[in-house]
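Engineer: Pasting the sequence and the predicted coordinates here, then a few questions.
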Amino acid sequence: MTDTKLLEQFRSFYFRNYPNDMETQIEYFAIFGGLGLEVDTTQPIYLLIEDLILENFTYLNAKVEELTLGNAINKRLLNALAVGDRRIFSAFNRAGLNNGNGGAALNYLQERGLVQIEYSREEPAKSLNPNGKLKKEIARHRISHKVLFTHPFIRFWFYFIYPNIRNIQNKKYERLFESLEKKQNSYTSLVFEELSEVLLNYNLRDAQILSSGSYWDAKIEIDILTITNDERVYVAECKWTNHRVTKKELHKLQEKCERLGIEPSQIIFFSKRGFSKELKQKQGKDLALYSSEDFEALVKNASNTQQIKNLFDPYL
């Protein structure tokens, strides 16, 4: 379903900062969303990180310690969730946790409002023979739910700041900025995917949405799978890269649908850099293409008077 909290944050960020275009809005929101500061989006991100985050590191780190109770397990789990595939069991493994201490930490982080669960829609595997047994590799597969951060800035902190915290405390920022240079597009991809689902569901607001979110199982992942009460199925992929989406990506997504045994009513692509001429020619009722500028629909008719509470209020 449409994540109203993320939509509220997205709108609040826009009306606080008025970026020049939606690509800038998404890119800067992915880092500073939920921080509750005025962000001069005409300035380079690296400069803003230094001015708004690194120069105020002592305060922000103290606030993060408060939010996590200063608990090493809570922080390790947040780091594992930020940099991994978001699956709960793999995050526990990455953080060196078990179901007991990992589950307790996850429950606390949920209660504190730092994360929320995205539930898997994978069906448990069954043998075609009522008395048959599943292959070992299938039987061992555990369906795992995933986790989303409720505020982009918290994920940014545990993706980039937390792993470099000792260097930052010593005013050494080189590794942080090297990591950001290599991983920024990859990092922003998840926020773009979340916002893409918000935009899709916003455009489907006159329909009754039965189920929406990403889909994953042991072999297939699809960024967005939305089903409405009139049995229409919308399948979408989101590409936050510096390359245009081509017909090749369409074929890949069609193959995934065939493997899942679904016939989409419409295939949708969301792209940072737009689409190839070939793909544009296929656009129609079966294929919808959204670029960064289309996200303006989320703020166009919204009120700019709405105040939302950020995790870091009051700030400084």
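Structural biologist: Received it, and whenever you're ready, just let me know what you need. Residues are numbered from 1 along each chain as shown.

Engineer: contacts and neighbour counts: CA atoms only from here.
Structural biologist: OK.

Engineer: pretty sure residue 211 is touching residue 228, no?
Structural biologist: Yes: checked against CA atoms under 8 Å, the pair residue 211 and residue 228 is within contact range at 7.0 Å.

Engineer: Show me where this structure has its strands.
Structural biologist: 115-118, 146-149, 209-211, 215-216, 221-222, 224-228, 233-239, 266-271, 287-291 (DSSP state E).

Engineer: neighbours around residue 22, how many?
Structural biologist: 18 (other CA atoms under 10 Å).

Engineer: among the strands of the chain, which is nearest residue 307?
Structural biologist: With CA to CA as the measure, strand 146-149 is the member of the strands of the chain nearest residue 307 (20.3 Å).

Engineer: now for the closest one, which elements pack on it?
Structural biologist: Contacts defined by 3 or more CA pairs under 8 Å, 6 or more residues apart in numbering; DSSP states H and E place strand 146-149 against strand 115-118.

Engineer: ok, and here's another one to check against it:
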Amino acid sequence: AIDWLIKSDLLIFDRPVEKPVKEEDANSDKLLFTQPFMRFWFSSISPYYKGIKEGDYKEMKEHWSHMKAGFSALIYDQLVLEMLKKSFKDAFEGDPIVGIGGYWDKNVEIDILIKRKSGEMIAGVTKYSKAKANKSELTKLKEKCAQAELDVDTLVIFSKNKFSSELKKEKGEKLQLFSLRNLTGLMAELSEKDLLEHTNKKY
């Protein structure tokens, strides 16, 4: 089944942008559904289809309540990466992005890692909680980069709910802050073919 999903471009391998310095720290690649609905179907509908068909949604709803936050976070992660590609496109014209995604090994995981043609790297963290991102996010990100032995030039932080005053003071050439309003730029490049046609019955 997995082979068919991969061949059908419904499932892809997600690999870290940079390999761990120590080969023994390497971790397995991840598998990602290319469409959020497919991920929802195989994680929350298909395993409980028998009960759902019989009108029993209890088990499915319980499962969904535990995973919906992570489900939304992955969609946000993908949007943030697209936004960063767009945001840095002009600035990186002479030294373009050749890899964008995340980094993980057996010891540490970094939400965002961008690699440019020159080898320069940008690391980042995403924060989706209701609290503002504060300076501790920056400290933890620096610690993770050091632990992974990544030579990072610039850091980025995306926060769904703004930033603390203390963190804003750190903003500069080596630290860029992004928020929800930065995602609105993704809408500008949508065309009619990107829109989904409503085919359900209207009551």
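Structural biologist: Done, it's in. Everything numeric here is computed off the predicted structure, so don't read it as measured data.

Engineer: Can you pull up the most central residue in the second structure?
Structural biologist: Nearest to the geometric centre of the second structure sits residue 77, at 2.1 Å (CA atoms, centre = their mean).

Engineer: aligned partner of that one in the first structure?
Structural biologist: Using TM-score structural alignment to pair residues, one finds that residue 77 of the second structure aligns to residue 193 in the first structure.

Engineer: Make sure its match is actually in contact with residue 236.
Structural biologist: No: taking contacts as CA under 8 Å, residue 193 of the first structure lies outside contact range of residue 236: 9.4 Å.

Engineer: Common neighbours of the two, please.
Structural biologist: 223-224 (CA atoms under 8 Å, 6 or more residues apart in numbering).

Engineer: Where is the longest helix in the second structure?
Structural biologist: Determined from DSSP state H, the single longest helix within the second structure is helix 58-88.

Engineer: ok and it relative to strand 152-159, angle-wise?
Structural biologist: Compare the direction of helix 58-88 of the second structure with that of strand 152-159 by axes from the mean of the first three to the mean of the last three CA atoms, to 10 degrees and you get 130 degrees.

Engineer: Mean per-residue distance, helix 58-88 of the second structure versus the first structure.
Structural biologist: With mean CA distance after the TM-score superposition for the first structure, helix 58-88 of the second structure departs from the first structure by a mean of 1.9 Å once superposed.

Engineer: how distant is that helix from the center of its chain?
Structural biologist: 8 Å (CA atoms, centre = their mean, to the nearest Å).

Engineer: and that helix, what does it pack onto?
Structural biologist: strand 97-104, helix 180-183.

Engineer: of all the ones you listed, which gets the most neighbours per residue?
Structural biologist: Mean neighbour count (mean count of other CA atoms under 10 Å) peaks for strand 97-104 among these, with a mean of 20.

Engineer: In the first structure, which residue range corresponds to that one?
Structural biologist: The aligned range for strand 97-104 of the second structure is 209-216, by TM-score structural alignment.

Engineer: Tell me how many other residues crowd the aligned residue in the second structure for residue 252 of the first structure.
Structural biologist: Counting by TM-score structural alignment, residue 252 of the first structure lines up with residue 140 in the second structure. Per other CA under 10 Å, the neighbour tally for residue 140 of the second structure reads 13.

Engineer: And for the residue nearest to the centre of the second structure, nearest residue in space, chain neighbours not counted?
Structural biologist: Distances taken as CA to CA, 6 or more residues apart in numbering place residue 126 nearest to residue 77 of the second structure, at 7.5 Å, with adjacent residues excluded.

Engineer: wait, what's in contact with residue 291 of the first structure?
Structural biologist: Going by CA under 8 Å, 6+ apart, the list of residues near residue 291 of the first structure reads 270-274.
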